[in-house]
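Got a predicted structure plus its sequence, pasted below:
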Amino acid sequence: MAVFGALLLARPPAGAFAAELIMLEQQGCAWCLRWHKEIGGIYPKTEEAKIAPLRFVDIHGQWPEDLAGIRREAFTPTFVLVEDGQEIARMRGYSGDEFFWFLLGEMLAKLPKS
């Protein structure tokens, strides 16, 4: 039991990652659905996900407190790369997997080198 408790304490809370990729979406968004079908299942297994874990935010839901400094968006899907609460880059729309991976690479290249 103590080991399980230690594992829970070692797990970072939501939003604790230095960088995150925020997907802004809304119900009924056909391009969001296409992204989920083409990319959603594999993203968590990628090197990109290790750098910027993915988090989903409904644009019509309550805006997360930790994203207070991030501008809301009306167009979905929109992907916002955030590091330490600051927007690094933004990608509006989804027009296929190859374009997505290319633009995501460009976005990740803007992260400060550690």
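In hand now; what should we look at?

going forward, measure contacts between C-alpha atoms and count neighbours the same way
Noted.

can you list contacts of the lengthiest helix in the chain?
Determined from DSSP state H, the single longest helix within the chain is helix 97-108. With contact meaning Cα atoms under 8 Å, 6 or more residues apart in numbering, helix 97-108 is reached by 35, 38-39, 48, 81, 88-91, 94.

can you map out the helices along the protein?
2-10, 30-35, 47-51, 97-108.

which of those helices is buried the deepest?
Each of the helices of the chain was scored by mean neighbour count; the highest is helix 30-35, a mean of 16, by mean count of other Cα atoms under 10 Å.

What is the burial count for Glu25?
23 (other Cα atoms under 10 Å).

hmm, back to that, out of the helices of the chain, which gets nearest to Trp63?
helix 30-35 (18.5 Å; Cα to Cα).

Phe4 versus the residue most central in space within the chain, what's the distance?
Geometric centre of the chain, nearest residue: Leu21, 2.3 Å, by Cα atoms, centre = their mean. As judged by Cα to Cα, to the nearest Å, Leu21 and Phe4 stand 29 Å apart.

alright, now check it against this:
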Amino acid sequence: MSRVAALCLGLFMAFQSGAAAAALELVMVEQTGCPWCARWNDEIGPIYSKTEEGEAAPLRRIDIGELPGGMDLDGKVVFTPTFLLVEDGRELGRIEGYPGEDFFWGLLARLLGETPGATLVPQDRSR
């Protein structure tokens, strides 16, 4: 196999594994003026992407009025924030509202623990 073909194959394989890992995501449904969304943004937002949870399920934000029609949801999203654990456009679970930092991490860990292929190393977030 030529070097160019090997390089192309290697890049293709790297892209495929990255694409597969990104299939799972945490969708935050929010709206302007939501005080609980603002609280989540202050307490969790700055660190979420740096956690194992953030690596396993990267965050995507969607305004409640702009939910994509192609998402396969278990029910209508009524409250903000609502956190949807989504894989390939299909809802696997949700957290409605923001119950505070301690409860959020526990609920999210439970959702991820029920999801095949999403493995996490527990973190101590005590201050």
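Yep, it's here. Since the structure is predicted, the reported quantities are computational estimates derived from the model, not experimental observations.

What would you report as the TM-score here?
Here the TM-score for the pair of chains, by TM-score structural alignment, normalised by the length of the first structure, is 0.79; 102 aligned residues with a Cα RMSD of 2.2 Å.

quick revisit: ChimeraX command for the buried members of the contacts of helix 97-108 of the first structure?
To isolate the buried members of those in ChimeraX, using 16 or more other Cα atoms under 10 Å:
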select :35,48,81,88,89,90,91,94
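
Of the contacts of helix 97-108 of the first structure, which pair is most distant in space?
Longest span within the contacts of helix 97-108 of the first structure, Cα to Cα: Glu38 and Ile88, 24.5 Å.

distance of Trp40 of the second structure from Arg90 of the second structure?
24 Å.

returning to what we had before: tabulate the helices of the first structure (a markdown table), appending distance to Ala16 of the first structure.
Formatted as a markdown table, these follow (distance: least, Cα to Cα, whole Å):
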| stretch | distance to Ala16 of the first structure |
| --- | --- |
| helix 2-10 | 12 |
| helix 30-35 | 25 |
| helix 47-51 | 13 |
| helix 97-108 | 18 |
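
Of those helices, which is nearest Thr76 of the first structure?
Among those, helix 30-35 sits nearest to Thr76 of the first structure (Cα to Cα), with 6.9 Å.

Would you map the strands across the second structure?
Here the second structure has its strands, by DSSP state E, at 24-30, 59-63, 82-87, 90-96.

okay, the contacts of helix 97-108 of the first structure in JSON lines with distance to Phe100 of the first structure next?
Supplementary listing: those in JSON lines, determined by distance: Cα to Cα, whole Å:
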{"residue": "Trp35", "distance to Phe100 of the first structure": "9"}
{"residue": "Glu38", "distance to Phe100 of the first structure": "10"}
{"residue": "Ile39", "distance to Phe100 of the first structure": "9"}
{"residue": "Glu48", "distance to Phe100 of the first structure": "12"}
{"residue": "Leu81", "distance to Phe100 of the first structure": "13"}
{"residue": "Ile88", "distance to Phe100 of the first structure": "17"}
{"residue": "Ala89", "distance to Phe100 of the first structure": "13"}
{"residue": "Arg90", "distance to Phe100 of the first structure": "12"}
{"residue": "Met91", "distance to Phe100 of the first structure": "9"}
{"residue": "Tyr94", "distance to Phe100 of the first structure": "7"}
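
how many neighbours does the corresponding residue of the first structure for Val27 of the second structure have?
Using TM-score structural alignment, the equivalent of Val27 of the second structure in the first structure is Ile22. A count of nearby residues for Ile22 of the first structure, using other Cα under 10 Å, gives 21.

quick one, what contacts Ile22 of the first structure?
54-57, 79-82.

I am finished for the moment; much appreciated.
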